[in-house]
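> how would this look folded up:
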Amino acid sequence: MEFKDYYKILGVSRDATADEIKKAYRKLARKYHPDVSKEADAEAHMKEVNEANAVLSDPEKRVAYDQLGRGYQPGQDFRPPPDWDAGFEFSGRGASPGEAADFSDFFAELFGRMGGARGFAGGQRTQFQARGEDHHAKVLLDIEDAFSGATRQISLRAPKSDAQGRVTLETRTLNVRIPQGVHAGQIIRLAGQGEPGFGGAPAGDLMLEVQFRPHPRFRAQGRDLHLSLPVAPWEAALGAVVQVDLPQGGVKVRIPEGTQSGRQLRVRGKGIPGTSPGDLLLDIQVLLPPADTAKAREIYQTMARELAFDPRSQRRT
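You can find the predicted model right below:
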């Protein structure tokens, strides 16, 4: 996917004000609008101009684009890093399905899922009262929080426009109670922490979409917990009972006799807790001890003679 320089498309500087962006867009719209333009490829140019304006005229999209696109050049290969939008607070004015479909893949990749699921917070705006919009943000937690529950201090960055239309990031910090059993994709609702209401109506809510930070041992999938479990050759060949440490407590697991690398064992109910707790899924890795001493080499040589084992002739199931 190629990086798009929206500032270059509109012909404005990166510190352009909202008025400067609006004027540049109108000028280009008069030049490329398919109904009046005689320029070659006017329709394709107009689509690019519309896409650039949709991003740079929206404070939230603009600040996200600025943060993510630093150092990239037009046409350069571009892939947004995982969870790039974690910690950004967005209003309900995300990319509509129509925008994501009409514009480029670059636009859809950045803004089609920006800030998680979103939508307008119920209630139509009237002349007198309107409930504030819900805001949305993705937050990264540790898997351990799902087992014990916790109260975490979470900082969110929200784009704001000043009087000149320049966009800045403001940070606010909240103490958030993380319930035990929380899982990736779950929404934590903070009542009244969204956009203020109009005309005395209540504020919207802040919707926090939970994702987990990468963990050195575990990988969560829903409420299931995946773990690569190393075992010794004799444990795999003869069977054994081994201790598996979990984020909270541990469990003894029976390794069946004749277990091979790549086999997956399921321990029911030992994943992320909840009304229906997830399972613990163990991917077995048989690890060989090193032949780095005379005794170890002697043992391996004895095995080679006595077992007469050729793994390349074995039928694997």
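> C-alpha from now on. contacts and neighbour counts both.
Fine.
> who's in contact with Phe78?
Contacts for Phe78 (CA atoms under 8 Å, 6 or more residues apart in numbering) come out as 1-3, 72.
> same thing but 6 Å
1-3 (CA atoms under 6 Å, 6 or more residues apart in numbering).
> tell me which residue is most central in the protein.
For the chain, the residue sitting closest to the mean C-alpha position, by CA atoms, centre = their mean, is Asp83 at 3.2 Å.
> and that one, how close does it get to Asp283?
Asp83 sits at a distance of 26 Å from Asp283 (criterion: CA to CA, to the nearest Å).
> please give me the structure for this one as well, since I'd like to look at both together:
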Amino acid sequence: MEFKDYYQLLGVTKTATAEEIKKAYRKLARKFHPDVSKEPEAAQRMQEINEAKAVLSDPDKRLAYDQLAQQYRSGQDFQPPPDWDAGFEFSGRGFEEADLGEFSDFFANLFGQGGRSGRGSRGYQMRGEDRHAKVFIDLADAYQGATRAITLQVPQVDAQGRVVSREHTLSVRIPKGVKEGQHIRLTGQGSPGIGGGPAGDLFLEIHFTPDSQYRVEGRDVHQRVPVTPWEAALGASIETPTPSGPVKLKVPAGSQTGRRLRLKGRGIPGPAPGDLYVELEVVLPPADTDRARQLYSTMADELAFNPRQRRGG
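Below is the predicted model of the structure:
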């Protein structure tokens, strides 16, 4: 899949106003509309023009696209970076699959049902639109609950008709037991109503900040815990940090890297709390002193251990 430069497709600059984008679209549509155009590949060009207009004429999509476009150029191999749209507010729920048939895979991957920046929701005449945003929290907040200040990027059109970004900072209560993908609803924090109608709501889609120590599956949490060779070989009682606080952990004798220990109910809290799965990782001390090298040499001589030799063979 190739990256599409929508500004290039419409022949406008990245600072083009909404009116300039509209004029450029109309000019190109008169030239390439399949009903009137004799240009080769007019239908394909018209599809690209419609797609560019759908993004650049929508402040929500344009703001997020502009940030993404800083890292790519037209025609470059492209896959949407994970969570490329996090931290932006968007209206509506996204394009349905049936609506995407006339657009490219590039557009569908960014702004389809899985994308945050969809088409404005229909059916409301007085109530403001609901808005959506993907946000990240620490795993510990799901265990304990917390109140956090979360700042989102919101598009707005300035006096010159250009799309600019403003920050929208909210104090958000993170409920204890919230799961990845769950939505927190902030009543009245969406778009303003029309004609005095009530404002829409803001829905925050919760994701956990990536952490190399933890992996989350539903309410279950997987954690890697380093142990020494003697703790693994002889067994030990160790203390290790977890998202819910430090715990005493019994390491069975003869443990190897990859052994999993289940701590029931130590996962994300809830009516049926998840479990915490501890995966042991045996870590060797460095042979960076004469004494350490001597000890390793003694082990090599006295243990006569070859991990590559099959047992019984």
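> so how many other residues sit close to the counterpart of Leu238 of the first structure in the second structure?
When the second structure is aligned by TM-score structural alignment, Leu238 of the first structure is paired with Leu234. By the measure other CA atoms under 10 Å, the count of residues near Leu234 of the second structure is 12.
> Leu234 of the second structure reaches Ala253, doesn't it?
Yes. With contact defined as CA atoms under 6 Å, Leu234 of the second structure reaches Ala253; the gap is 4.6 Å.
> if we can go back for a sec, out of the contacts of Phe78 of the first structure, which is nearest to Gly271 of the first structure?
Proximity of the contacts of Phe78 of the first structure to Gly271 of the first structure, judged by CA to CA, is greatest for Met1, which lies at 37.1 Å.
> so which of the contacts of Phe78 of the first structure is the closest to Pro273 of the first structure?
Nearest to Pro273 of the first structure out of the contacts of Phe78 of the first structure is Met1 (CA to CA; 39.5 Å).
> what's the separation between that closest one and His183 of the first structure?
For Met1 of the first structure relative to His183 of the first structure (CA to CA), the value is 31 Å.
> those two: which has the busier surroundings?
Neighbour count, other CA under 10 Å: between Met1 of the first structure and His183, His183 has more, with 25 against 13.
> aligned counterpart of that one in the second structure, please.
Checking TM-score structural alignment: His183 of the first structure goes with Lys179.
> follow-up on the earlier one: tell me the contacts of the match of Leu238 of the first structure?
Leu234 of the second structure sits next to Ala253 when contact means CA under 6 Å, 6+ apart.
> next one: Arg262 of the second structure
The contact partners of Arg262 of the second structure, by CA under 6 Å, 6+ apart, come to 276-277.
> would it count as being in a strand?
Yes. Counting by DSSP: H, G, I helix; E, B strand; the rest coil, Arg262 of the second structure falls inside a strand.
> quick one: the aligned partner of it in the first structure from Gly119 of the first structure, how far?
Alignment of Arg262 of the second structure against the first structure is given by TM-score structural alignment, with Arg266 as its counterpart. To Gly119 of the first structure, Arg266 of the first structure is 38 Å away according to CA to CA.
> what about the helices in the stretch 51-200 of the second structure?
For the stretch 51-200 of the second structure, applying DSSP state H, counting those that start in this stretch gives helices covering 59-69, 105-111, 139-144.
> skipping its backbone neighbours, what lies nearest Pro198 of the second structure in space?
Spatial nearest neighbour of Pro198 of the second structure, chain neighbours left out: Arg127 (5.0 Å); criterion: CA to CA, 6 or more residues apart in numbering.
> looking for the alignment partner of that neighbour in the first structure.
So Arg127 of the second structure corresponds to Arg131, using TM-score structural alignment.
> what ranges do the strands span in the first structure?
Per DSSP state E, the first structure carries strands over the ranges 89-90, 135-141, 150-161, 167-178, 187-190, 206-212, 218-221, 224-231, 240-245, 250-255, 264-267, 280-286.
> by how much does the fifth one deviate from the second structure on average?
Here strand 187-190 of the first structure is compared with the second structure after superposition; its mean distance to the aligned residues, by mean CA distance after the TM-score superposition for the first structure, is 0.7 Å.
> which other helices and strands contact that strand?
On a contact count with 3 or more CA pairs under 6 Å, 6 or more residues apart in numbering; DSSP states H and E, strand 187-190 of the first structure meets strand 206-212.
> list the contacts for Glu281 of the second structure?
Glu281 of the second structure makes contact with 225-227, 257, according to CA under 6 Å, 6+ apart.
> wait, I meant Pro285 of the second structure
Contacts of Pro285 of the second structure by CA under 6 Å, 6+ apart: none found.
> how close does it get to Pro226 of the second structure?
From Pro285 of the second structure across to Pro226 of the second structure, the span is 12 Å (CA to CA).
> swap in Ala159 of the second structure?
Ala159 of the second structure sits 58 Å away from Pro226 of the second structure, going by CA to CA.
> these two: who's more crowded?
Pro226 (17 against 8).
> spit out the contact partners of that one.
By CA under 6 Å, 6+ apart, the contact set of Pro226 of the second structure is 280-282.
> contacting residues around stretch 203-222 of the first structure?
Under the contact criterion CA under 6 Å, 6+ apart, stretch 203-222 of the first structure has outside partners 131-142, 184-197, 225-227.
> sorry, that was for stretch 23-39 of the second structure
Contact with stretch 23-39 of the second structure is made by 42-43, 46, as judged by CA under 6 Å, 6+ apart.
> at 7 Å instead, please
10, 42-43, 45-46, 49, 53 (CA atoms under 7 Å, 6 or more residues apart in numbering).
> what do you get for stretch 62-76 of the first structure?
Taking CA under 7 Å, 6+ apart as the rule, stretch 62-76 of the first structure contacts 2-5, 55-56, 159, 167.
> most neighbours among the residues you listed, please name it.
Leu56 (24 neighbours).
> how near is that residue to Gly249 of the first structure?
The spacing between Leu56 of the first structure and Gly249 of the first structure, counted by CA to CA, is 50 Å.
> now swap in Pro82 of the first structure and tell me
Separation of Pro82 of the first structure from Gly249 of the first structure (CA to CA): 30 Å.
> again, but for Ala291 of the first structure
Ala291 of the first structure is 35 Å from Gly249 of the first structure, by CA to CA.
> look at these two and report which has more neighbours.
Between Ala291 of the first structure and Gly249, counted using other CA under 10 Å, the more crowded position is Ala291 (12 against 8).
> farthest-apart pair in the contacts of Glu281 of the second structure, please.
Spatial extent of these (CA to CA) is set by the pair Val225 and Thr257 at 9.7 Å.
> which residues do the two both contact?
280-281.
> more neighbours: which of those two?
More crowded of Val225 of the second structure and Thr257, by other CA under 10 Å: Val225, with 19 against 16.
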